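Colleague: Below are the sequence and a predicted model; questions follow.
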Amino acid sequence: MATATAKLRGGRNRQRHEAQDADAAHDSMRRCLAGGGVLPKARMIRFVVDGGGALVPDVDERLPGRGFWLSADKDALKKACSRNLFARAARASVLIPSDVVERTELLLARRCINLVALARRAGQAVQGFEKVRDWLRSGRVGLLLCAADAGAAGRAKMGSLAGAVPVVTALTAGELGAAAGREHAVHVAIEPGRLADRIDREGQRLAGFRATTS
């Protein structure tokens, strides 16, 4: 059952990325500084150099200055830092903070948490197995969030109920709980709409960053 659910989720993610790439005409493309590939911004992370010459992750994509783009991949950031790629691209000395990897992950997670909390306050989200299950059965769910550290059986069962609904498993139960206004949350459903789309985008960036292969 878990294997079948994993395959289904993998298929959903591939379809989601294909849809993102197909919509790239509506979302400007950027070249990854580390890998050289050209991807939609929705699958990348922007960095800038501040006035003191230090590298700063700009996950909101709002900071002034020239942007340096990396795919949402922890290994890509590590490579860019270890090979001095930011300094080469900037043609100037760039100070790499020792915690830039951890800081980037923290900011990505915080952005996801804040968006889920916003959906909850707007009445566009519910948490808890039974409430999420009821929303799924009524076709009211645009995005399903499952805790990354939840039990395999529970995730498999909820994944089977999700059907074609996109599933994000980037946040931990503690992080989902912070967004849901409680200590822990394992399942959170988001209504279809712009907030669900934004959470999906940010969740995929965080999932990509946390899925390091090194």
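Modeller: All right, it came through fine.

Colleague: contacts and neighbour counts: CA atoms only from here.
Modeller: OK.

Colleague: And the next helix or strand past the strand ranked longest in the chain?
Modeller: Across the chain, the longest stretch assigned as strand under DSSP state E is strand 44-49. Using DSSP states H and E, the helix or strand that directly follows strand 44-49 along the chain is strand 55-57.

Colleague: One more to weigh against that first structure:
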Amino acid sequence: MVVLALVLLWQAVVTALELPRYILPAPSAVAARLWTGHASLLTNALITLREIIAGFAAGAVFGAGAAFLLAGFPRFGRLVWPALVVLQSFPVFVIAPMLVLWFGFGMTSKVVMTMIIVFFPVASNFADGLARTDSAIVKAAHLDGAGHWQLLILIRLPLAMPQLFSGLRIAAPLAPLGAVVGEWVGAAGGLGFVMVQANARMQADTVFAAMFILALEAVLFRKAVDLAAPFFTRWSPAQ
């Protein structure tokens, strides 16, 4: 209902103020563009979706793996985490041109850009979950003879899965941003490429249509993570 109300308000404002299409297109114009240009938009949406999936998967694997290894080697982790925090502070718009320069205009640079954006929330949340295991559980495991790696793999890892998926939930709607930023800098296809080309031609309805599809991909991607979470988060301190 809220979305419908906003769309109706948008249409009313455009109609009342008689805004030119290149400044703010009406929702009806965006819908018309989605219909007439659906073939091209779908083709480019699939390009972006492949980049999102590949980058998200790589970022999730590297992020979770890094958090696990740094928890396994805590002294090494105390040295590495500050460097990771510094890297996280770099704006993605600064990194993107360098990635295109290093990896080219193809899919690889967009996947790497997406992976970088996904990496940090996943690694940070998972590391926090691994570090916050209930002290009573840790003491009981030690009394039972569990070693460092047994405790990490058999107890801390399962109990940290909810935090891992919290990171994945945060990263899911951010993953499209990485792909699109990479496409803005340099690409031959994708929704970001469509936006840049349409913006240069002052085709605001095409820009909004591409934004709508990108938002839809982000929502569906987040929903997919939510659906997968119950299968991997059966263990929690409460249980």
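Modeller: Done, it's in. The shown structure was predicted, so the numbers you read here are calculated from the model rather than taken from an experiment.

Colleague: Would you mind reporting the TM-score between them?
Modeller: The TM-score (TM-score structural alignment, normalised by the length of the first structure) is 0.23; 79 aligned residues with a Cα RMSD of 5.4 Å.

Colleague: so what does the longest strand of the first structure touch, helix or strand wise?
Modeller: Using 3 or more Cα pairs under 8 Å, 6 or more residues apart in numbering; DSSP states H and E as the contact test, the elements touching strand 44-49 of the first structure are strand 55-57, strand 68-71.

Colleague: Check the burial of R198 of the first structure by counting its neighbours.
Modeller: Per other Cα atoms under 10 Å, the neighbour tally for R198 of the first structure reads 15.

Colleague: rewinding a little: report the buried residues of the longest strand of the first structure.
Modeller: M44, I45, R46, F47, V48, V49 (16 or more other Cα atoms under 10 Å).

Colleague: Give the full set of residues in contact with the most centrally placed residue in the second structure.
Modeller: Using Cα atoms, centre = their mean, the residue of the second structure that lies closest to the mean C-alpha position is A175, 2.4 Å off. A175 of the second structure is in contact with I52, G55, F56, T114, M115, I117, V118, A218, counting by Cα atoms under 8 Å, 6 or more residues apart in numbering.

Colleague: ok, so of those residues, who is nearest V13 of the second structure?
Modeller: A218 (27.1 Å; Cα to Cα).

Colleague: correct me, but V38 of the first structure touches M29?
Modeller: Yes. Contact between V38 of the first structure and M29 holds when scored by Cα atoms under 8 Å: they sit 6.4 Å apart.

Colleague: Against W10 of the second structure, how distant is the residue nearest to the centre of the second structure?
Modeller: Separation of A175 of the second structure from W10 of the second structure (Cα to Cα, to the nearest Å): 28 Å.

Colleague: Next up, the contacts around G178 of the second structure.
Modeller: I52, V92, K110, V111, M113, T114, M115, I116, I117.

Colleague: Try it again at 6 Å.
Modeller: Contact analysis of G178 of the second structure by Cα atoms under 6 Å, 6 or more residues apart in numbering lists M113, T114.
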